[in-house]
Structures are given as C-alpha cells and as structure tokens.
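**Student:** can't give you the sequence, but here's the structure:
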C-alpha cells in the first residue's frame, strides 16, 4: 500500500470509531453475599425505560462492592436498573415485590413500582463517568 493509501485507510478507521465514545463505570455497594451475578440494564430514554435496553452488563457478585463497566457509549442521558441475581437464574425473583436486592441509578426510588426515568437519569459526558449505587 502506498503512503497515501495507508493514510486514507487510517483516516477511514478513525472516522468509523464512535464519536464521543465514553466509558461508564458503575460501583455497586452493599452486596450482602458473594455468589450469583450483578445484572445491569442500561436505558437511554424515557420512552424505553424499563422496556427496551440500550445495553446489558453483568459481573460476578463477589461481596460488599462490585463493578460493572460499559465501554464506548455515546455521550448523553442514561438510566439503569440492576439487581443481584443471587441464584443465577437470569431473572429478578419476586413475590409481589422483589426478593432479590436491586437498585436504580441515582439510588432513585419508585412508589409502588420502579422510579421514573427523570428521577434515575444522569448525563454521561464524553470523558466518561463513574457512579455508585447501593443495593436495597
């Protein structure tokens, strides 16, 4: 490949990279026991909140504090819901109310259900962000 061809190829690769790709690191505190996984659903609008995910993540639950990282997200508004899948059955167990620990971004609380998107949303800047939530 000629030097000009190499330069064009590199420029095309850079143009294909996501603009403003940001990493989101979520620290999950108050994990009562090791075992199972921490499951995270990421949402990017009020219309899709708790319906259609923009991203899924999980990590092994190791005890008191755990971390889930989403790489290369577009900067913008997001909210997330997560739970400790203690029995590794890939779903939030409930008996009317959740029987496994859960949390929402901003430690938002709902009334008789999940919180609103507005109470859980946060802005992810192009530089990325680290947030903390506590399981309940």
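**Tutor:** Thanks, I have it. Values in this document were obtained by computation on a predicted structure and should not be read as measured data.

**Student:** rest of the way, CA atoms for contacts and neighbours
**Tutor:** Will do.

**Student:** what helix or strand does residue 103 sit in?
**Tutor:** Residue 103 is located in strand 102-104, with elements delineated by DSSP states H and E.

**Student:** Identify the residue nearest the one residue sitting closest to the centre of the chain in space, chain neighbours excluded?
**Tutor:** The centroid of the chain falls nearest to residue 42 when counting by C-alpha atoms, centre = their mean (4.4 Å). Excluding its sequence neighbours, the residue lying closest to residue 42 (C-alpha to C-alpha, 6 or more residues apart in numbering) is residue 80, at 4.4 Å.

**Student:** hmm, back to that, elements contacting the one helix or strand the residue nearest to the centre of the chain maps to?
**Tutor:** According to DSSP H and E, residue 42 maps onto strand 37-43. Under the contact definition 3 or more C-alpha pairs under 8 Å, 6 or more residues apart in numbering; DSSP states H and E, strand 37-43 sits against strand 55-60, strand 76-85.

**Student:** May I see the buried residues of the longest one?
**Tutor:** By neighbour count with 16 or more other C-alpha atoms under 10 Å, strand 76-85 contains the buried residues 78-85.

**Student:** dropping in the other structure now:
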C-alpha cells in the first residue's frame, strides 16, 4: 500500500515472575502523561496473560516510542495492591529502570520501535 504507515512486531518476555497465580497485566503506551497507569490513555494497548506465561507479542504496532508497565495481579482484582504505599504484588517496566521512590518516569522506561521486530525483556520485582 502506498502511504501506509510502517508497522512492527514487539516481543515482550517476563523474567522472575514469582508464581503462576493470577495474571500479568501489561500496558503499552506512547503517552508520557499516562505512564505507568494508562488509566486515561485511550490509545494504550492493554493485555492480560496468565502469570505462568513467559512472553507476549504485539503485532501490527506503528513505529514510534513506547513504554511498558506490568503488574502481577496475583489475586485478580485488576489493580496493584499496596500496603503503606509499598507494592504487595509484582511489577516491572520496559528497560528495567532502577526503582527508587515510586514508579519510574516515562523517559526511564521508553524504547523505540524502529525495525520490523523489537524485543523487551522485563524483570518482575517484588517488594513484599
């Protein structure tokens, strides 16, 4: 097709998932204002996969800059549970930025989808 926007595939792999209980909730966004929650981002791509999964694929993705946020929703309540502000369930981000006080900014997790196929390896983290 003449003038069609180039598209790519993104493979996302998950490391160090604590258990196969629950689901991994993944949000892929290009909007820095809605990262990492993706709550008001109508253009975000959201997927849920069983926690026992070690990978996920996004096909037909327009080339551009994105960031990924993942939560391990072990109890299936569709949110990241916390205790005194500390996550009780696992989380992870594209590019595996250091975690200090709160989630990383979009700039720390962003990556470019430029070729036909890209890959992100996300290490899950657990605080409690």
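**Tutor:** Great, that's in hand. A quick note: this is a predicted structure, and the numbers were derived from the prediction, not measured.

**Student:** Aligned counterpart of residue 65 of structure 2 in structure 1, please.
**Tutor:** When structure 1 is aligned by TM-score structural alignment, residue 65 of structure 2 is paired with residue 77.

**Student:** check contacts around that match.
**Tutor:** Taking C-alpha atoms under 8 Å, 6 or more residues apart in numbering as the criterion, residue 77 of structure 1 is in contact with 44-45, 121-124.

**Student:** in structure 2, which of the residues you listed remain in contact?
**Tutor:** Among the contacts of residue 77 of structure 1, the ones still in contact in structure 2 (both residues aligned by TM-score structural alignment, their matches' C-alpha atoms under 8 Å) are 44, 121-124.

**Student:** Could I have the buried ones of those as ChimeraX selection syntax?
**Tutor:** Once 16+ other C-alpha under 10 Å is used to decide burial, the buried members of those can be selected in ChimeraX as follows:
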select :44,121,122,124
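
**Student:** so of the kept ones among the contacts of residue 77 of structure 1, which ones are in strands?
**Tutor:** Judged by DSSP state E, those include 122-124 as members of strands.

**Student:** and which of the residues you listed is nearest residue 31 of structure 1?
**Tutor:** Set against residue 31 of structure 1, the nearest of these by C-alpha to C-alpha is residue 122 (22.6 Å).

**Student:** which residue lines up with the closest one in structure 2?
**Tutor:** In structure 2, the residue paired with residue 122 of structure 1 according to TM-score structural alignment is residue 111.

**Student:** how about residue 92 of structure 2, what's its partner in structure 1?
**Tutor:** Residue 92 of structure 2 maps onto residue 103 of structure 1 when the alignment is built from TM-score structural alignment.

**Student:** List the residues that contact its match.
**Tutor:** Residue 103 of structure 1 makes contacts with 81-83, 133-136, as judged by C-alpha under 8 Å, 6+ apart.

**Student:** quick revisit: go ahead and confirm the match of residue 122 of structure 1 touches residue 95.
**Tutor:** Yes: because the distance of 7.4 Å satisfies C-alpha atoms under 8 Å, residue 111 of structure 2 is recorded as touching residue 95.

**Student:** follow-up on the earlier one: with distance to residue 50 of structure 1 added, can I get the buried residues of strand 76-85 of structure 1 in CSV?
**Tutor:** Supplementary listing: these in CSV, determined by distance: C-alpha to C-alpha, whole Å:
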residue, distance to residue 50 of structure 1
78, 12
79, 9
80, 9
81, 8
82, 11
83, 13
84, 17
85, 17
